[in-house]
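Student: Give me a 3D structure for the following:
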Amino acid sequence: MMRPKLAFAFRADKTLHVFDDADMARLAACCEVLSPRPIESFADPQGLQLLGEAEILVTGWGCPMLTPQVLRAAPNLKLIAHAAGTVKYTIDPLAYELGIEVTHAADANAVPVAEFTLASIIFANKRAFELRDLYRSDPSRRSAYALMDDRIGNYRRTIGLVGASRIGRKVAAMLAGFDYSVLLYDPFVEQGDPITRQAELVDLDTLMARSDVVSIHAPALPSTRAMIGAAQLQLMADGATFINTARGALVDEAALVAELQTGRIQGVIDVTDPEIPPTDSPLFQLPNVFLTPHIAGAIGTERGRLGRMAVDEVERFVRAEPLRYKVEPELLERLA
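Tutor: Presented below is the predicted three-dimensional model:
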């Protein structure tokens, strides 16, 4: 039986640790790997030749856009396996009209984001960052001890999750092991959804007002742009924490900065809009902000989950088994 021909398309310098030797050996066992080097440009004649032969294309971060013109140059292509999170910025919907199946590793990327969120919630409720700064400025611990008498800690706190995405659902499942009350806002979730056993469905304003920690897990869509604005942020209780590991565009950043500048709330901000804030942004200096450079998703060795999931899907496809993480065309635009 002839093995299907497989090619890679991504930026090699952006995908270190995604595929290890064991992953490559598994792919070589079930496919004819046309080249271990990824296609980095479809304008390159050699890249176009590989694309024209490939039946399976494994993509990842930095993959050139699979435009209609590129897809028509791939007459044999039957599967796109995206070894990264969202695939909606990589493929044109024409892929579905051409009968190409699409799968992605977004579920693998969701794991470290959920872990980061859980850690952020725990540290935020403990006021760990503030206590660190107090200890640095006052080694006697007097100011730190005074804060410990405030209403802080993780016992019987209320956590608000905005969005029942794959990440939001993983976070809700993790929170079930703690003494938390969990609220959820998501207009697409109905009573009877399994997540309602872990979280109470409420409207957005109620969630913002009742939560000690608000964590954002909604997709970036035209309808969700700036869904968190001044009115919502002003509903948050004094001392509450706002966490964003989703997309910066979901938040009116000027309103968020203004609210953080009052010192009334705390912020754990992993994503911003623009992606890199201006160098004079107050987010870099505010003592009540824990700002990170978009690290919640897979970084370093965590990227290995992405490659492993893509390889699993390629093997299923070769064995003519159903794909576990297939991206249906109607869901493409609703992806994060």
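Student: use CA for all of it now, contacts and neighbours both
Tutor: OK.
Student: Could you find the closest non-adjacent residue to residue 186?
Tutor: residue 163 (5.0 Å; Cα to Cα, 6 or more residues apart in numbering).
Student: what sits against the one you found?
Tutor: Shown in contact with residue 163 (Cα atoms under 8 Å, 6 or more residues apart in numbering): 184-186, 216-219.
Student: ok, so of those residues, who is nearest residue 168?
Tutor: residue 217 (5.4 Å; Cα to Cα).
Student: And that closest one, how far from residue 80?
Tutor: Using Cα to Cα, to the nearest Å, one gets 26 Å for the distance from residue 217 to residue 80.
Student: Disregarding flanking residues, what is the spatial nearest neighbour of residue 272?
Tutor: Residue 272's closest residue in space is residue 248 (Cα to Cα, 6+ apart), at 3.9 Å.
Student: For residue 168, give me its contacts.
Tutor: 114, 161-162, 217-218.
Student: now do residue 247
Tutor: Each residue near residue 247 by Cα under 8 Å, 6+ apart is listed here: 219-220, 271-273.
Student: and the gap between it and residue 274?
Tutor: 10 Å.
Student: same check, this time on residue 79
Tutor: The spacing between residue 79 and residue 274, counted by Cα to Cα, is 33 Å.
Student: Nearest residue to residue 266 in space, please, no chain neighbours.
Tutor: Residue 266 sits nearest to residue 241 (Cα to Cα, 6+ apart), 4.4 Å away.
Student: here's the other one to compare against:
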Amino acid sequence: MISKSEGESPASAPTDSAPRLGPRALLALDPGMTAAVFTAQARRRLEECVRLGPRTAVGGFDDPALREDLAACEVLITGWGSPRLGPAELELMPRLRHVVHCAGTVKALVDPAVFARGVTVSNAADANAVPVAEYTLAAVILGAKRAFTLAHRLSTGSVDEDGSHRDLTGLPWIGTRDLTVGVIGASRIGARVVRLVREVLGATVLLYDPYTDAGLTRDPGVHRSALPELLARCDVVSVHAPLTAETGNLLGAEQLALMPDGAVLINTARGGLVDTEALRREVLSGRIDAVLDVTEPEPLEGGDALYDAPNAFVTPHIAGALGNEVTRLGDLAVAEVERIAAGRPVRHAVDAAGLARIA
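Tutor: Predicted coordinates for the structure are as follows:
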């Protein structure tokens, strides 16, 4: 959720009668995204703290009609599908000081030259983390309850030995009490997931991240772990690492084989973190269950056996912000712009030095 302080307007915000002397800003968003991300209230707040150019840079920055707006632009507001910002574009924007991104990763958006020139870049990844963590908590609960296997059995008319339609036959364990949950990656999302499973389920958490524990191990129920130990000990394993050259196929056949019979694997990060063929073998054997919001390839080919496996649940990359959830991104971005207009530092600055190892 966006905190109250993030939604506060700066004390220096102009009244309706005062001239608007805030920094010059330019939207580089598709109009459809602008309408989806900014509520009417958020748009009013934005217009109260900056002077928005009359045009938007949607198709690129080389439109002659944008020349004056680009020359004056101090704050560039970007989002999904915005044109890339490199050295040539920076030449057109000599006054640019801030890029505020109404989405998550900026890797495809900003060239290193942007950081080299001292431009502050912020993103809305914290806001996008909220629905992903919520989805993951739901997946932990439904996976532990064997909801997907039992739904499949119900749909096929399966009954247990006593004739009940609730056929629990052969399940290695079921339920959310006393779970040990493994979280791979102390990312924004991973950290939220750790807190949720601790607060809601009281689960013990094993955390694997070679770089940081994000302060999570101050909780006595959270323990930093090597990856093999985490995989071998956890009932549920949830993946929240970035996909980099180092992490591709992080969970291959050798790693998946460490998971105990009946364990549940959840992936809401990137499909390339898991060896799909190795996972397919483990799931189709019935040894482990899987909840997959991302796959490699994405989507899986039509007719892939994972779609019909009773112990797998595959969704079309829906964990991140969709529908009414995307307005969280706009609210966060507007709060960043309000801070800039008030002369305060942004809260969600992207660390250029750590960009290579984040999502």
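Student: For the two chains, what TM-score is obtained?
Tutor: Once superposed, the chains reach a TM-score of 0.93 (TM-score structural alignment, normalised by the length of the first structure), with 335 aligned residues with a Cα RMSD of 2.1 Å.
Student: And the residue nearest to residue 272 of the first structure? What does it align with in the second structure?
Tutor: Residue pairing (TM-score structural alignment): residue 248 of the first structure is matched to residue 271 of the second structure.
Student: so which strand or helix has the equivalent of residue 129 of the first structure over in the second structure?
Tutor: Taking TM-score structural alignment, the alignment pairs residue 129 of the first structure with residue 148 from the second structure. Using DSSP states H and E, residue 148 of the second structure sits in helix 147-155.
Student: which helices and strands does that helix pack with?
Tutor: In terms of contacts (3 or more Cα pairs under 8 Å, 6 or more residues apart in numbering; DSSP states H and E), helix 147-155 of the second structure is packed against strand 312-314.
Student: which residues in the first structure does the strand it packs on align to?
Tutor: Aligned by TM-score structural alignment, strand 312-314 of the second structure falls on residues 289-291 of the first structure.
Student: By how much does the matching stretch deviate from the second structure on average?
Tutor: Here stretch 289-291 of the first structure, set against the second structure after superposition, deviates by a mean of 0.8 Å using mean Cα distance after the TM-score superposition for the first structure.
Student: Give me the residues contacting that stretch.
Tutor: 129, 260, 266-270, 283-284.
Student: Which of the residues you listed fall within helices?
Tutor: Using DSSP state H, the members of those that fall in helices are 129, 260.
Student: Sort out which of the contacts of stretch 289-291 of the first structure are buried, if you could.
Tutor: Applying 16 or more other Cα atoms under 10 Å to the contacts of stretch 289-291 of the first structure, the neighbour count classes 129, 260, 266-270, 283 as buried.
Student: Switch these over to JSON lines; also include distance to residue 16 of the first structure.
Tutor: Formatted as JSON lines, these follow (distance: Cα to Cα, whole Å):
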{"residue": "129", "distance to residue 16 of the first structure": "31"}
{"residue": "260", "distance to residue 16 of the first structure": "36"}
{"residue": "266", "distance to residue 16 of the first structure": "34"}
{"residue": "267", "distance to residue 16 of the first structure": "31"}
{"residue": "268", "distance to residue 16 of the first structure": "27"}
{"residue": "269", "distance to residue 16 of the first structure": "25"}
{"residue": "270", "distance to residue 16 of the first structure": "21"}
{"residue": "283", "distance to residue 16 of the first structure": "30"}
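Student: Among these, which one lies nearest to residue 7 of the first structure?
Tutor: Looking across these and measuring by Cα to Cα, the closest to residue 7 of the first structure is residue 270, at 33.1 Å.
Student: ok, the aligned partner of residue 183 of the first structure in the second structure - contacts?
Tutor: Taking TM-score structural alignment, residue 183 of the first structure has residue 206 as its aligned residue in the second structure. Neighbouring residues of residue 206 of the second structure by Cα under 8 Å, 6+ apart: 180-183, 222-225, 230, 234.
Student: For the residue lying farthest from the centre of the first structure, what is the enclosing helix or strand?
Tutor: Taking Cα atoms, centre = their mean, the residue of the first structure most remote from its mean C-alpha position is residue 140, at 40.5 Å. Using DSSP H and E, residue 140 of the first structure is not contained in any helix or strand.
Student: State the distance from it to residue 44 of the first structure.
Tutor: Counting by Cα to Cα - residue 140 of the first structure and residue 44 of the first structure are separated by 64 Å.
Student: try residue 192 of the first structure
Tutor: To residue 44 of the first structure, residue 192 of the first structure is 51 Å away according to Cα to Cα.
Student: so how far is residue 195 of the second structure from the nearest residue to residue 317 of the second structure once chain neighbours are set aside?
Tutor: Leaving aside its chain neighbours, residue 317 of the second structure sits nearest to residue 293 (4.8 Å; criterion: Cα to Cα, 6+ apart). Applying Cα to Cα, the value for residue 293 of the second structure to residue 195 of the second structure is 21 Å.
Student: ok, now residue 331 of the second structure?
Tutor: To residue 195 of the second structure, residue 331 of the second structure is 23 Å away according to Cα to Cα.
Student: now residue 61 of the second structure
Tutor: Going from residue 61 of the second structure to residue 195 of the second structure by Cα to Cα gives 42 Å.
Student: now residue 329 of the second structure
Tutor: 21 Å.
Student: now swap in residue 323 of the second structure and tell me
Tutor: 25 Å.
Student: out of those two, which sits in the more crowded spot?
Tutor: residue 195 (19 against 8; other Cα atoms under 10 Å).
Student: how about the more buried one, what's its partner in the first structure?
Tutor: Residue 195 of the second structure maps onto residue 173 in the first structure, by TM-score structural alignment.
Student: ok, now residue 251 of the second structure?
Tutor: In the first structure, the residue paired with residue 251 of the second structure is residue 228, using TM-score structural alignment.
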